[in-house]
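Engineer: Here is a sequence together with a model predicted from it:
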Amino acid sequence: MPCEWSYSVVVTEACLTFDNLTLGYNSHPAVHHMSGVVRKGSLVAVVGGNGSGKSTLMKGIVGLLRPMSGRCSIAPGTRFAYLPQLSELDRSFPARVLDLVSLGLWPKRGLLGRHSVEDRRAVLKALMAVGLEGFEKRSIDTLSGGQMQRALFARVLVQDADLILLDEPFNAVDARTLSDLIGVIKHWQGQSRTVMVVVHDLDLVREHFSEALLLARRPVAWGEARQTLSAENLLRARQFGEAWDENAPWCGQSGPHSHEAAHGHDIIAAQARGGL
């Protein structure tokens, strides 16, 4: 279950809402005072230096980290899919590509549910969409980094999620794989799915992403990608990172840089409890 196990009804067509969210590990905040709205159908790049809180934010959204304060809310009924960094996945488990991609059916069929003919067709269609037709019986430990990432994208395709969260999906992939994966992401965008992607390559963000969130343990800027990645904002992010004190006390005041301020959102939230 994501975030705080509760939901909010927010501004029209909001998929995801951050309300003064702070996340961290062992009482040490890693993301401070995150406020704002991710609209349904948005394609958002999450950028920042090493240790800026990008992966922490993704884990907070899907519920792997509970908020230290504030909250993160997903619109009621939203189905989500999360793809962590490739380095966090155990590829030594004896499984075929077909098995890995079929895991995307779990939200629909359950762990022990039987797969229908339509399910198998969906899996094969997803493999074809990512360029892995004919790889069904290959063991995942024989795949290259790019092939493994393609297989994981196929699993996300099978999940048929409304909100898709990808943590550094372009690491260790070749140029052709990168282009193909960008194509899949653009396809999701064309279907009005909401996609958030942790990305290191700023030129890639400027070329392919309409929106960017720049983090330096707190939001530095959030909005149109090229404006967000201005020289001034990148300098501020670097300065925030250099000035960070791991031993500083946990601050309790909201920072000045929020998506609400940047976009003038007037968030009217009414809590609605439920589950995905």
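Structural biologist: Ah, there it is.

Engineer: switch to C-alpha atoms for all contacts and neighbour counts from now on
Structural biologist: Noted.

Engineer: Could I get the full set of helices for the stretch 101-250 of the chain?
Structural biologist: 106-109, 117-129, 145-159, 175-190, 202-208, 225-228, 231-243 (DSSP state H, counting those that start in this stretch).

Engineer: Pick the most buried one from those helices.
Structural biologist: By mean neighbour count, with neighbours taken as mean count of other C-alpha atoms under 10 Å, helix 145-159 ranks first of these at a mean of 23.

Engineer: Against which helices or strands is that one packed?
Structural biologist: With contacts taken as 3 or more C-alpha pairs under 8 Å, 6 or more residues apart in numbering; DSSP states H and E, helix 145-159 sits against strand 80-83, helix 97-102, helix 117-129, helix 175-190.

Engineer: Contacts for the shortest one, please.
Structural biologist: This means strand 80-83. Strand 80-83 is contacted by residues V62, L152, V156, Q159, A161, D162, L163, I164, L165, L166, D167, P169 when judged by C-alpha atoms under 8 Å, 6 or more residues apart in numbering.

Engineer: Quick check: G131 vs P219, distance?
Structural biologist: For G131, the distance to P219 equals 36 Å [C-alpha to C-alpha, to the nearest Å].

Engineer: Between the two, which has more neighbouring residues?
Structural biologist: P219 (24 against 17; other C-alpha atoms under 10 Å).

Engineer: State the distance from the more buried one to H32.
Structural biologist: 8 Å.

Engineer: now V184
Structural biologist: Applying C-alpha to C-alpha to V184 and H32 gives a distance of 32 Å.

Engineer: Next: R218.
Structural biologist: For R218, the distance to H32 - C-alpha to C-alpha - is 5 Å.

Engineer: What of L166?
Structural biologist: 21 Å.

Engineer: neighbour-wise, which of these two wins?
Structural biologist: H32 (26 against 23).

Engineer: and that one, what does it touch?
Structural biologist: Contacts of H32 by C-alpha under 8 Å, 6+ apart are N20, L21, T22, L23, R217, R218, P219, G255.

Engineer: ok, structure two:
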Amino acid sequence: MGEIMEGTWAVSVENLTVAYDRAPVLCNVDLHLPKGQMTAIVGPNGAGKSTLLKAMLGLMKPLSGKVTFDVDGGVGYVPQSASVDWDFPATVQDVVVMGRYGHLGWLRRPTAKDKHISHLALQQVGMGAYGKRQISQLSGGQQQRVFLARALAQEASLYFLDEPFKGVDVETEAVIVALLKGLKAKGKTLVVVHHDLDTIESYFDHIVLINQQIIGAGTVGTVLTQENLRRTYGRG
């Protein structure tokens, strides 16, 4: 997923350009995401937020540019719930144990320790009693909690989450926020695609405003200005 570098940045992006069918979605993105912080990636629909996440993760091949990681552990990823095949025949426990494969390798069976870690992750998200339930039988908020538990089971040092609050109930959002802040308190780095401008100041430390190009990046208090929002969303 990139070269190792030294410094205070968990992720550095240099001159990143990504296109779909030759139409640029991201253009010449330069970006540094700080270690041990919660960063929101914010912008209008079609701005390239999810594309940026996927390009940083190596899930999409850019036309140009380089992504560099400086993390001591692994990388966890919670995709958009709409991109997941929820009809896949798997139990909740099966899905969460998949988060352990980075530690196991694909040819080894999960150990009792792996299953214990997975169960603890489910308990953290309030889903400990649902381990044997089919993932397709859960509500949207419950499914999102399970995918967050899978990421927790990875025991990563850097987490990417693509709109984890989209379509969830108030209770689930509160659970997710508390978990993310708990991970940050343990020194983890979190990068979250987010859409609710009203909660940015209370949830996040760092923000990236994007609309195909980076409009602004830095601490929330510095970057979240009316002028930057106007330039990002084209309002007024």
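Structural biologist: All right, it came through fine. Bear in mind the structure is a predicted one, so any value in this text is a computation, not a measurement.

Engineer: After superposition, what's the TM-score here?
Structural biologist: After superposition, the two chains reach a TM-score of 0.95 (TM-score structural alignment, normalised by the length of the second structure), with 236 aligned residues with a C-alpha RMSD of 1.6 Å.

Engineer: if we can go back for a sec, may I see the helices of the stretch 101-250 of the first structure arranged in JSON lines, with distance to A75 of the first structure as well?
Structural biologist: Below are the helices of the stretch 101-250 of the first structure laid out as JSON lines (distance: least, C-alpha to C-alpha, whole Å):
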{"stretch": "helix 106-109", "distance to A75 of the first structure": "18"}
{"stretch": "helix 117-129", "distance to A75 of the first structure": "26"}
{"stretch": "helix 145-159", "distance to A75 of the first structure": "18"}
{"stretch": "helix 175-190", "distance to A75 of the first structure": "18"}
{"stretch": "helix 202-208", "distance to A75 of the first structure": "26"}
{"stretch": "helix 225-228", "distance to A75 of the first structure": "24"}
{"stretch": "helix 231-243", "distance to A75 of the first structure": "30"}
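
Engineer: The counterpart of S116 of the first structure in the second structure: neighbour count?
Structural biologist: Using TM-score structural alignment, the equivalent of S116 of the first structure in the second structure is T111. For T111 of the second structure, the count of nearby residues is 12 (other C-alpha under 10 Å).

Engineer: The corresponding residue of the second structure for N233 of the first structure: what's it in contact with?
Structural biologist: Alignment note (TM-score structural alignment): N233 of the first structure maps to N228 of the second structure. N228 of the second structure makes contacts with L209, I215, G216, as judged by C-alpha under 8 Å, 6+ apart.

Engineer: Try it again at 7 Å.
Structural biologist: I215, G216 (C-alpha atoms under 7 Å, 6 or more residues apart in numbering).

Engineer: what does T194 of the first structure give?
Structural biologist: K40, G41, S42, L43, D162, L163, I164.

Engineer: Which position in the second structure pairs with it?
Structural biologist: So T194 of the first structure corresponds to T189, using TM-score structural alignment.

Engineer: ok, the corresponding residue of the first structure for Q212 of the second structure to S102 of the first structure distance?
Structural biologist: The alignment partner of Q212 of the second structure in the first structure, by TM-score structural alignment, is R217. As defined by C-alpha to C-alpha, R217 of the first structure lies at a distance of 36 Å from S102 of the first structure.

Engineer: now swap in V38 of the first structure and tell me
Structural biologist: 29 Å.

Engineer: give the contact list for the residue positioned nearest the centre of the second structure.
Structural biologist: By C-alpha atoms, centre = their mean, the second structure has its centre lying nearest to L161, at 1.6 Å. For L161 of the second structure, the contact set (C-alpha under 7 Å, 6+ apart) comprises Y77, V78, P79, V191, V192, V193.

Engineer: repeat that with 10 Å
Structural biologist: Residues in contact with L161 of the second structure, defined by C-alpha atoms under 10 Å, 6 or more residues apart in numbering, are 40-41, 50, 53, 76-80, 147-148, 151, 190-194.

Engineer: same check, this time on L86 of the first structure
Structural biologist: G145, M148, Q149, L152, D167, E168, P169, F170, N171, A172.

Engineer: With I117 of the second structure instead?
Structural biologist: With C-alpha under 10 Å, 6+ apart, I117 of the second structure has these contacts: V96, V97, G99, R100, T111, Q123, A149, R150, L152, A153, Q154, E155.

Engineer: What's H32 of the second structure aligned with over in the first structure?
Structural biologist: Using TM-score structural alignment, H32 of the second structure pairs with V37 in the first structure.

Engineer: For that match, the count of nearby residues, please.
Structural biologist: For V37 of the first structure, using other C-alpha under 10 Å, the count is 23.

Engineer: looking at it, it is touching A14, isn't it?
Structural biologist: Yes: applying C-alpha atoms under 10 Å as the test, V37 of the first structure and A14 come out as touching, 6.3 Å apart.

Engineer: Where does stretch 82-99 of the first structure end up in the second structure?
Structural biologist: Against the second structure, stretch 82-99 of the first structure falls on residues 77-94 (TM-score structural alignment).

Engineer: For the residue nearest to H195 of the second structure when sequence neighbours are not counted, give its distance to D72 of the second structure.
Structural biologist: Nearest residue to H195 of the second structure in three dimensions, chain neighbours excluded: V42, at 6.1 Å (C-alpha to C-alpha, 6 or more residues apart in numbering). V42 of the second structure sits 26 Å away from D72 of the second structure, going by C-alpha to C-alpha.

Engineer: For the two, work out which one has more neighbours and name it.
Structural biologist: Taking neighbours as other C-alpha under 10 Å, V42 of the second structure and D72 compare with V42 leading, 25 against 11.

Engineer: Show the end-to-end separation of stretch 58-69 of the first structure, please.
Structural biologist: By C-alpha to C-alpha, one end of stretch 58-69 of the first structure lies 16 Å from the other end.

Engineer: repeat for stretch 125-134 of the first structure
Structural biologist: Start-to-end, stretch 125-134 of the first structure (C-alpha to C-alpha) is 11 Å.

Engineer: Provide the aligned range in the second structure for that stretch.
Structural biologist: Counting by TM-score structural alignment, stretch 125-134 of the first structure corresponds to 120-129 in the second structure.

Engineer: roughly how far is that stretch from the heart of the chain?
Structural biologist: Centroid separation for stretch 120-129 of the second structure versus its chain: 19 Å, with C-alpha atoms, centre = their mean, to the nearest Å.

Engineer: what's in contact with it?
Structural biologist: Residues contacting stretch 120-129 of the second structure (C-alpha under 10 Å, 6+ apart): 92-93, 96-97, 114-119, 130-131, 142-155, 172, 175-176, 178-179.
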